[in-house]
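> no FASTA, just this:
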């Protein structure tokens, strides 16, 4: 049965971000059940993955023995048992109270200002923003809409060779557009060609040069000079496919018969940074940009359905009508165009002429982002979340090792690391499966915890899934993970790696379908039915090795109002915890404190309206482990989409997405006028401590 968005999510958000996905049945109908809930013989598992195990033996000798069965009867060591000592420095700021203000709020003693907003010039010679006279040509040169993931990569300072902390390149994703907030008198049933052109140009990515203001924690845009690094990536920018699926028949179109070149990147959500200095960007909710699924070939429809494409209506709800401007968005004419989105994009921010690459070895799904860590043996590991209800957590381990030199050969080698390796999906097992009733109560052992294993989907040039060729596994990764038996989770989003010991943290944003009729019930890794608030997963790879095949896991934070007994904050006194709901992007500071950005706050105030989203900080070690405190709140209707903390811990750059995204709001009747008092404009905000102190201290 169709369901409407919950109280924290406006209809505008659902329509523009994901094409009303929350009002449809989730596309995962695999029926996968975590192994902690099953009593099944090993022969049954071999029946499920027999072809995969056979391929592994043929292709890699005894490698099949490297994925042992996780313990089913004995309780594994929990991640909390392996936690190190206290953080290097305690957090010390007065939490920002929950609010519904149309402003960015920060703690006393901190300063803030807007760094760059939608429509601000990016390229040299770009026109100033004119809301009443928007054009696609202007938008291609200006900062895009709905800035999500952001990061800063360093630039050397020509005047201070010993200091690389004064200049940098800000790299930002532009996830989607809110046309009714962008244009006056917008008709969503019949947008004009000019409006579609502007909206298309507002997607993609931006690269802009920054500099520190004196010796303070404040940063500003570099406005003068040649600006050789500044760049806009849009849906018209040529990109290249690399890796095992490049050239696959599944990627070929009339415009690209070789299946190796694609125009543009869409729905860029979170991302990551590689050790070799490139930036990764995840293509997420790309399905609703397409129409014509009803007329797609019958053979293509099962995969289209699994990825959320409408296959029964020509123009489904939430359609953007891009097919009227570019026929490649019509699946009736170009069904393979759907397969050309949903990838991890790698961008070299230091070369504005470089061609971004879609890395097919990392699989295709609704990528939140990609978080990179280097294993002890030098292999590169990428953690990947598929952000939809009942989807999976993935991991990629490179075949070759990182070269730490800076020669041309080293750089060339490292830039191929994400094209060769093993792609896995996670399966979770539990210690207290029979005690989980969906109410959120802790089991008798006092923790939501268990063990797990990584299920191989593709290894090098081999498919590990019986009945699927390698390119099918990589292009239709969800179907491969279904067959492998991966565990459905409550919207696995961003991943962050602890800077000292490689513990893995995953945000599971929410899932109000958990426990609904015909859908998976609560389990120990997803312990609440109608999960409106989400939770945070802590994962420790066996032996502390990111390339390991098995892991232990626990839930240190089960989000919501601390007054709700179905919440948990690592056992910390809940009277001293800030309400937190719908964790999204994650990052760590230099002291090892976890910072959580939220999206879709479902905690409501006295009037029944949800509080604004924000940025929260929490120690994951020591006596204050689990003490969540709100550091910042964003304006009404906005998402606190991402945060970047400078390595010296003096500055936070914060992404404020879709201010005023409230049902019924329009450009003529805005619900928010942040940041300038006239119309709502997504923007990046810089926050620093007055008196040049350290962030959070």
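All right, it came through fine. Since the structure is predicted, the reported quantities are computational estimates derived from the model, not experimental observations.

> okay, CA-based contacts and neighbour counts for the rest of this
OK.

> Which parts of the stretch 401-550 of the chain are strands?
421-428, 449-459, 462-463, 489-490, 492-497, 504-508, 535-541, 550-558 (DSSP state E, counting those that start in this stretch).

> okay, now the one to match up with it:
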């Protein structure tokens, strides 16, 4: 393998470029200097906007300092409110929150789920009313057994059922009334859980042999990030699903595909297979094929079943940015594993034309994986049956086989392994694309284990970074590195001061003014730990970047143990919704909760000495009613 082989880990490509040039000041790594060439004046990639004049400054707030407090902090002049916390009933009269964790699985299925992730606000009106009234959709990625159950844990089957009920998606109608937002009773309010009936569409339909298990398909799990389609539906990304499966059968051995998708007999410590045979790899080997997809949910039609759109590929979906190119729907997102790939899907026709024919734009099109070159160029490689190595002669049966084994197909094409590619966002008005790479190898007790060791210009990558690219003609693109996360005290390549330092960027979202919001999720092993180089980064945070200048400021810090995940706003930009996921989770720095002491790490947001921490959505607004983040 040569040093310029683009199927090499991203670290090797970046190290080759970095050996020629040093990272420039200014918070960004530009193509023309960092990658060692002079781009033509007409090249899109070189057209990085210059600094804005003061009167047009995007970042109109004073950065908050890093924090290790068990609280949510925001800039002066802003206020917060907790909305839709874990366990709140979907409707008045529903089962209420029980601080001791004694609620049943049936209760949990009628309450807001746990581990808030991606979210979006769908307004009910294009006018002023739409800024005060709409549907809020929130993902729920997981459930923490140490917090989900009371001190006397229920039987295995009940514990398993409650865990499945705590995951999935919540759809609720919300309204601003006076100085606060609240959930209102509505026929739209519903939960999608690990047992909700679902259907499959695209190359792998519901009746496809690979999905046959003897029972109808049910459930969505690992719901992490999200996307929103131009036709008004919500896309929920299934991530980290491999850990739900295991087996006690000592004769079971993983196939090459099962191993490539992270399946193991241990089930990553989850005993689901002992409670439910559909999660037993030996008894029901096809069940894992039903997870790892993007799930489309219509927030306006509560009776419509969730649809798993298989043309988008099966892997650990950690994002689903949806845009348009020539009227065609484009979906871009990463596979969240060390050595994971960046993928793009382009619909076969304009989305309006497909929908006019009664077809889904997400069922017909081409799936691609990204290949990065060390000279700053790149190319999207089509994962199309019959193309290149993806032929019957090489063991690929059809397009259904390609999307079911999307990781292996990308392997075969020589896509470029990345450092946990997560969410992708695009600047307004046809600007650049950005992808958050959470982190790579950290070394020792700081974590970083994974299939491939990929990063930016670092021997190890415990902090992560953000890649930026511009699309060019055909399937080509030009890329650079927008920002290296971390602490310059431990990495001289980091050009961030105390107002913008962070670790593990995971979430990206652009507001309509062009501010790039960056949410972080440093792992529980590294968070707040000096030996991991995170002592000055504090708790996970929400930061804001000006893409034109590269300036990054910390806007919000979360409570102990929490990640900051989904971010969205009302159309007028005056109300920001922020998801706070798993406050009080076990961390090496703060300890671990237990059924007997659930608030050992955090008691946010209730501050109830006899209760437990709760994931929640935080509403952020300016006291003067202005646009959040602006001047």
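That came through fine. On a predicted model such as this, the values are computed, not experimentally measured, just so you know.

> where does the TM-score land?
Counting by TM-score structural alignment, normalised by the length of the second structure, the TM-score of this superposition works out to 0.85. Behind it: 577 aligned residues with a Cα RMSD of 3.0 Å.

> rewinding a little: just put the strands of the stretch 401-550 of the first structure in a markdown table and tack on distance to residue 695 of the first structure and mean neighbour count.
What follows is the strands of the stretch 401-550 of the first structure, written out as a markdown table (distance: least, Cα to Cα, whole Å; neighbours: other Cα atoms under 10 Å):
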| stretch | distance to residue 695 of the first structure | mean neighbour count |
| --- | --- | --- |
| strand 421-428 | 35 | 26 |
| strand 449-459 | 32 | 27 |
| strand 462-463 | 47 | 23 |
| strand 489-490 | 31 | 28 |
| strand 492-497 | 19 | 28 |
| strand 504-508 | 21 | 26 |
| strand 535-541 | 23 | 25 |
| strand 550-558 | 23 | 25 |
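
> Residue 113 of the first structure: which of these is closest?
strand 492-497 (26.1 Å; Cα to Cα).

> Just give me the match in the second structure for residue 308 of the first structure.
Matched by TM-score structural alignment, residue 308 of the first structure corresponds to residue 262 in the second structure.

> How many residues are close by the aligned partner of residue 618 of the first structure in the second structure?
Residue 618 of the first structure maps onto residue 545 in the second structure, with residues paired by TM-score structural alignment. Residues lying near residue 545 of the second structure (other Cα atoms under 10 Å) number 22.

> related to what we said a few turns ago, pretty sure the match of residue 308 of the first structure contacts residue 242?
Yes: in this structure, residue 262 of the second structure is within contact of residue 242 by Cα atoms under 8 Å, at 5.8 Å.

> out of the two, which sits in the more crowded spot?
Using other Cα under 10 Å, the more surrounded residue of residue 262 of the second structure and residue 242 is residue 242, with 23 against 17.

> Return the distance of the more buried one relative to residue 264 of the second structure.
8 Å (Cα to Cα, to the nearest Å).

> likewise residue 385 of the second structure?
Taking Cα to Cα, one finds residue 385 of the second structure at 28 Å from residue 264 of the second structure.

> any idea which helix is longest in the second structure?
helix 156-166 (DSSP state H).

> what's around the residue lying closest to the match of residue 618 of the first structure once chain neighbours are set aside, how many residues?
Using Cα to Cα, 6 or more residues apart in numbering and skipping the chain neighbours, the partner closest in space to residue 545 of the second structure is residue 552 (4.2 Å). Residues near residue 552 of the second structure, counting by other Cα under 10 Å, number 24.

> Aligned to residue 552 of the second structure, what sits in the first structure?
For residue 552 of the second structure, the residue aligned by TM-score structural alignment is residue 628.
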